[in-house]
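A.B. asks: Below: sequence and its predicted model.
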Amino acid sequence: MGRDFLALLRPWQWTKNLFIFLPLFFALKIFELDLLIRACEAFVFFCLLSSAVYVGNDFFDLAEDRRHPAKRNRPLAAGRVSVKQASTALVTLLFLGLTGSWLMGPLMLALSILYLLINVLYTLKVKHHAIIDIMFIATGFVIRIFVGGVATGVTIYPWIVVMTFLLALFLALGKRREDLIISTMSGEKTRKSIEGYNLPFIDAAMIVMAAVTIVAYVMYTLSSEVMAKFHTHQLYLTTFFVILGLLRYLQIAMVDQKISDPTEVILRDRFLQMAIVGWIISFGLLIYLR
């Protein structure tokens, strides 16, 4: 029961909330203990809200999940966690997450409520409409960036919002590709929005988003404003790891065809992990060891 309850909360999805720390990292204040503690508090409360969203989704998607080849094994869909138990978990998570957000300030509470509203809209309506569905997913990542900024009081620059949105769109397209393949192989329409996608479209969109993300990142690293802020002209070197990570994700999606969920892919693929760690270390050394 304990393992099933934990699976209901999807703790591996909490890695998405690491985006909360990015504003602090780019503000050159990641080692300021008081701000880091604030970011950690925001991370914890947002993890509670994220889990609440997943539990809520499982409620609304119960019939759909039972038809899905993989999702039918989820605790609620499989009957290993009762509706009453899941309801109790949902209320508890919402109470703790919103209370914690309220204690961090009105802006933090407003962002938390906005995040919940976007996910409710997604679950009830938006997820059935192709293209708009992945736009909403990407917006959820952008909200995490603003949560990090509000929690720590650091400035949110437009480029970090744009880059986060582009990257999230790219990752979401990979997930839709897998949904389409599963739907085709099983003969079941696992989600309504799949009708608005096909493999040529998704493959082309992923390639375009990867290219746009790379170009945007290169422009960012070569920006005179950015070079002046970080006092270095070498940030363009970190593009190597960005390209490496994006190409690896494309390879997993189009060659290996193994993207069940972007978060799970990142957690299990050593190549992607090395690209991410390589980027963090190289970028961090360039901006912190000036």
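C.D. replies: Nice, I can see it.

A.B. asks: For the rest of this, base every contact and every neighbour count on C-alpha atoms.
C.D. replies: OK.

A.B. asks: I'd like to know how many residues surround P158.
C.D. replies: Taking other CA atoms under 10 Å as the neighbour definition, P158 ends up with a count of 8.

A.B. asks: From Y115, how far off is it?
C.D. replies: Between P158 and Y115 the distance is 19 Å, computed by CA to CA, to the nearest Å.

A.B. asks: L169 too?
C.D. replies: 17 Å.

A.B. asks: More neighbours: which of these two?
C.D. replies: Taking other CA under 10 Å, L169 and Y115 do not tie; L169 has more neighbours (26 against 22).

A.B. asks: was I right about the more buried one contacting A138?
C.D. replies: Yes. Using CA atoms under 8 Å as the test, L169 is close enough to A138 to be in contact (5.5 Å).

A.B. asks: for comparison:
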Amino acid sequence: MSAPIRDAHARTGRPLVLDADGTLLRTDMLVETFWAGLGSRPGATLAATARHIRHPARLKAALAEIAPLRTDLLPVEPEVAALAAAARAEGREVALASASDRALVEPLAAWHGVDRAFASDGDTNLKAAAKADALAAAYGEGGFDYAGDARADRAVWAKSHGAIVVGNRPAAARLRAEGRDVTEIAGGWRPLDLLRAMRPHQWVKNVLLLLPVIAAHDFALPTLLLVLVGMAGFSAAASAIYLVNDLLDLEADRLHPKKRLRPFASGAVPLTAGMAAAAALAALAFAIGALLGPAFLGVLVLYMALSLAYSLRLKRMRWIDIATLAALYTLRVVAGAAASGVEASFFMLVFIFPVFLTLGCVKRLTELTLATSDAPLPGRGYGRPDREDLLNVSVLGMVGALVIFFAYSLSAQGRALYPDSWILWLALAPIAWWLFRMVRLGWYGKQDYDPIVFALKDKRGIGLLLITLSLMFYAAGLWEQWFAAWRG
């Protein structure tokens, strides 16, 4: 806590009253319970929201009952917590006054050692004037200092003595203009953190949309431009789903050694900002989908629906989650075909699915290897004892992909596209080496939590993939054509 704040309140015995949402906490418990409820009991959550949307106190009570929160995990504003600690050290009473339901506020107050708690109770929504009246009745007008952050806190500041304003400069300026004793705490959030929550580094996975074009040897500029537009649409759709996934996974992320630092889990970005950004990105994705035609739009909608199902339920189901991950990667390839108008061959889709199945197992292997205990992963259906089963499935996927690739080299379509089909057999070596390397690194926990992102940054792995592509281009006679065109 800064010296001016400490000095301003060390000389008074007045109680210090803290708002919870947006003040002591860098989050909002009503929004937290809504998303926790969507993740655990979506039907009950949506029904309660529709039933009580016009009665905030009842809605808060209903959601708190549907999805109780681990209040000990909720992110705290450090400077406000330090202010409360300093007040307790001076012998002052510290109270918590929140519009959230008492089922959440009371455990929160107990966890932070607060002396007294004021909260909504299912009938009264303790906000604005209602909160001001309750505090004035308890301490008298001007008998307490109050820390808040929102427009609704104006009524409370009007009946307090000292005003602590968190992350609301206009409110602080207005109170100073009225001659009030104001202490300001910066609070707030950075747009850069919201961009981080969108995970732009994951957009690299959308290079998978290029696979149909590469397989069909169609490198015409108009075709590539269509695929690039499709990649932009899938990037927007994926970011929207990432935001929703993080909102649904708040508690699990806070229990994770690395994911607890994500913008929503850590409180760096308000949940409402994430909700607005997700809606805007989804709208952008649908607009791009409509521009590219009904086939691409249909694949995009299916991808987003399956991603949402994965976030809500499927990722908690053993083996189903890995199959779903493989399906989501495969849909990107189908989307590339739909965007460009190039046909995605049956053999290609049958080949890449076991490849992605292997990578899905690698993702879980990495998480389990890096886990600190044998307990199931938060929000997942696997524990460290499942590593060998995952290894076995990943090896089956790897062998299946190699067998299918060999069968493709003998097919009529394969021989038509690759006249020197025997060279495809040589390409089996770098493909096998690359898959084996990915599984091995996952087993030893030596790669990123997302194997696709890792693969696209791994220099050795990229080298193996480039060798594979070079051999395939040679089998197709493309190097000869390009060299002749360059010489001519």
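C.D. replies: Sure, I can see it. Values in this document were obtained by computation on a predicted structure and should not be read as measured data.

A.B. asks: After superposition, what is the TM-score?
C.D. replies: Structural agreement between the two chains, given as a TM-score (TM-score structural alignment, normalised by the length of structure 1), stands at 0.92; 289 aligned residues with a CA RMSD of 2.0 Å.

A.B. asks: about what we covered before: joint contacts of L169 and A138 of structure 1?
C.D. replies: Between them, L169 of structure 1 and A138 share no contacting residue under CA atoms under 8 Å, 6 or more residues apart in numbering.

A.B. asks: Can you tell me the closest non-neighbouring residue to the corresponding residue of structure 1 for G230 of structure 2?
C.D. replies: Across the two structures, G230 of structure 2 finds its equivalent in A42 of structure 1, going by TM-score structural alignment. Setting aside the residues directly before and after it, A42 of structure 1 is nearest to A151 in space (CA to CA, 6 or more residues apart in numbering), at 6.4 Å.

A.B. asks: per the alignment, the one you found corresponds to what in structure 2?
C.D. replies: Using TM-score structural alignment, the equivalent of A151 of structure 1 in structure 2 is A339.

A.B. asks: quick revisit: near the match of G230 of structure 2, how many other residues are there?
C.D. replies: Other residues within reach of A42 of structure 1 by the criterion other CA under 10 Å amount to 27.

A.B. asks: same question, the one 5 residues further on
C.D. replies: A count of nearby residues for C47 of structure 1, using other CA under 10 Å, gives 23.

A.B. asks: Double-check it against N17; I have them as touching.
C.D. replies: Yes. With contact defined as CA under 8 Å, C47 of structure 1 counts as touching N17 (6.9 Å).

A.B. asks: Give the full set of residues in contact with the alignment partner in structure 1 of V207 of structure 2.
C.D. replies: When the two structures are superposed using TM-score structural alignment, V207 of structure 2 falls opposite L18 in structure 1. Taking CA under 8 Å, 6+ apart as the criterion, L18 of structure 1 is in contact with F43.

A.B. asks: Assign L18 of structure 1 to helix, strand or coil.
C.D. replies: Per DSSP: H, G, I helix; E, B strand; the rest coil, the local secondary structure of L18 of structure 1 is helix.

A.B. asks: ditto for the one 10 residues further on
C.D. replies: Under the three-state scheme (three-state DSSP), L28 of structure 1 adopts coil.

A.B. asks: Over to P257 of structure 2?
C.D. replies: Following three-state DSSP, the label given to P257 of structure 2 is coil.

A.B. asks: What number of residues are in the vicinity of it?
C.D. replies: Neighbouring residues of P257 of structure 2 were enumerated by other CA under 10 Å; the total is 11.

A.B. asks: now the one 5 residues further on
C.D. replies: Applying other CA under 10 Å, we find 19 other residues in the vicinity of R262 of structure 2.

A.B. asks: Alignment lookup: it to structure 1.
C.D. replies: In structure 1, the residue equivalent to R262 of structure 2 is R74, according to TM-score structural alignment.

A.B. asks: is it true that its match touches L8?
C.D. replies: Yes. Shown here, R74 of structure 1 and L8 form a contact pair, counting by CA under 8 Å, at 7.3 Å.

A.B. asks: check contacts around the match of R262 of structure 2.
C.D. replies: Going by CA under 8 Å, 6+ apart, R74 of structure 1 touches A7, L8, D65.

A.B. asks: sorry, back to before: the match of A151 of structure 1: which element?
C.D. replies: Counting by DSSP states H and E, the element that carries A339 of structure 2 is helix 320-340.

A.B. asks: Between helix 320-340 and the next helix-or-strand element following that helix, find me the angle.
C.D. replies: Past helix 320-340 of structure 2, further along toward the C-terminus, the next helix or strand under DSSP H and E is helix 346-370. Orientation of helix 346-370 of structure 2 against helix 320-340 (axes from the mean of the first three to the mean of the last three CA atoms, to 10 degrees) gives an angle of 140 degrees.

A.B. asks: Need the counterpart of G293 of structure 2 in structure 1.
C.D. replies: G293 of structure 2 is assigned G105 in structure 1 as its aligned equivalent, the criterion being TM-score structural alignment.

A.B. asks: And for Y418 of structure 2?
C.D. replies: Checking TM-score structural alignment: Y418 of structure 2 goes with F230.

A.B. asks: my guess is that match meets L285, correct?
C.D. replies: No. Look at F230 of structure 1 against L285 with CA under 8 Å: they stay out of range, at 11.0 Å.

A.B. asks: Have a look at those two and say which one is more surrounded.
C.D. replies: Applying other CA under 10 Å to F230 of structure 1 and L285 shows that F230 carries more neighbours, namely 18 against 11.

A.B. asks: check contacts around that one.
C.D. replies: For F230 of structure 1, the residues meeting the contact criterion (CA under 8 Å, 6+ apart) are I287, R290.

A.B. asks: Can you give me the distance of it to G284 of structure 1?
C.D. replies: When CA to CA is the yardstick, F230 of structure 1 and G284 of structure 1 sit 11 Å from each other.

A.B. asks: swap in F59 of structure 1?
C.D. replies: With distances taken as CA to CA, F59 of structure 1 is found 41 Å from G284 of structure 1.

A.B. asks: picking up where we left off before, residues contacting the residue nearest to A42 of structure 1?
C.D. replies: Under the criterion of CA under 8 Å, 6+ apart, the contact partners of A151 of structure 1 comprise R38, A39, A42, M104, M108.

A.B. asks: corresponding residue for I241 of structure 2 in structure 1?
C.D. replies: Going residue by residue (TM-score structural alignment), I241 of structure 2 aligns to V53.

A.B. asks: Going by secondary structure, its match is in what exactly?
C.D. replies: Using DSSP H and E, the secondary-structure element containing V53 of structure 1 is helix 33-60.
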